[in-house]
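1. my questions concern the predicted model and sequence given below.
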Amino acid sequence: MKFPLFVALSLVSLFASANEPVTSNAPAATAEQSAQYDYSEDLDIAKVVRVTSASNPANPCAPVKAQMEYVDSKGVAHKLEYTRLGDACEHS
């Protein structure tokens, strides 16, 4: 008799907590600013969220500014700006 009651109460608490927002001890990622990347830095990247870059129609192989949003192994979100070659370049 106790086991079915335990299962029923466990399921109720599971479904009740599924609607609650997940909170974290990490600082809010929305308030962060982009940091300029230095190639001497060691990055702790657990997951890349988004990579965006500008294009230069006059010279598609010219260096362009790019931005990467990622999450580190502690769950903290970061935004990073860096310079890379355009997409039209042959990388050999």
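-> Yes, it's here.

2. C-alpha from now on. contacts and neighbour counts both.
-> Will do.

3. show me what contacts A46?
-> Y70, V71, D72, S73 (C-alpha atoms under 8 Å, 6 or more residues apart in numbering).

4. can you give me the helices for this protein?
-> Here the chain has its helices, by DSSP state H, at 2-18.

5. out of the contacts of A46, who has the most neighbours?
-> Counting neighbours by other C-alpha atoms under 10 Å, Y70 leads those with 20 neighbours.

6. ok, structure two:
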Amino acid sequence: MNMKKMAVVLVLGSLGSHAYADTAETKNIPVETYGYSTKLDIEHVISITEPANECAPVPVQMTYEDSHGERHVLQYQTMGTGCSN
């Protein structure tokens, strides 16, 4: 029963984040995955997807422009919003 609930939360959370991030400007931009060695050049943050309502690390995506005006989509892990404490 618990696994079914977690699966539903993951599916619904991923659908919501994709719908939010899938704007006309970001459709053709490849998603980059953040790593500790990733060199970031963030001039302006355009949007950040909402983390899933789960008490675990979850992926989120940030759309931003660099100092040259190019748009990027970066995926990274953050703690979900489902923790009570």
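-> Happy to help now that I have it. Given the structure is predicted, the values throughout are model-derived calculations rather than measurements.

7. sorry, back to before: just the contacts of A46 of structure 1 now: which is nearest T83 of structure 1?
-> Checking the contacts of A46 of structure 1 against T83 of structure 1 by C-alpha to C-alpha gives Y70 as the nearest, at 16.5 Å.

8. ok, the closest one touching K79?
-> Yes - between Y70 of structure 1 and K79 a contact is recorded at 6.5 Å, counting by C-alpha atoms under 8 Å.

9. how near is the residue most central in space within structure 1 to S17 of structure 1?
-> Geometric centre of structure 1, nearest residue: Y70, 3.2 Å, by C-alpha atoms, centre = their mean. Remark: distance between Y70 of structure 1 and S17 of structure 1 (C-alpha to C-alpha, to the nearest Å) = 28 Å.

10. again with S55 of structure 1
-> From S55 of structure 1 over to S17 of structure 1 (counting by C-alpha to C-alpha), the distance is 45 Å.

11. do P4 of structure 1 as well
-> For P4 of structure 1, the distance to S17 of structure 1 - C-alpha to C-alpha - is 20 Å.

12. what of V71 of structure 1?
-> In terms of C-alpha to C-alpha, V71 of structure 1 sits 25 Å off from S17 of structure 1.

13. equivalent analysis for Y82 of structure 1, please.
-> Taking C-alpha to C-alpha, one finds Y82 of structure 1 at 41 Å from S17 of structure 1.
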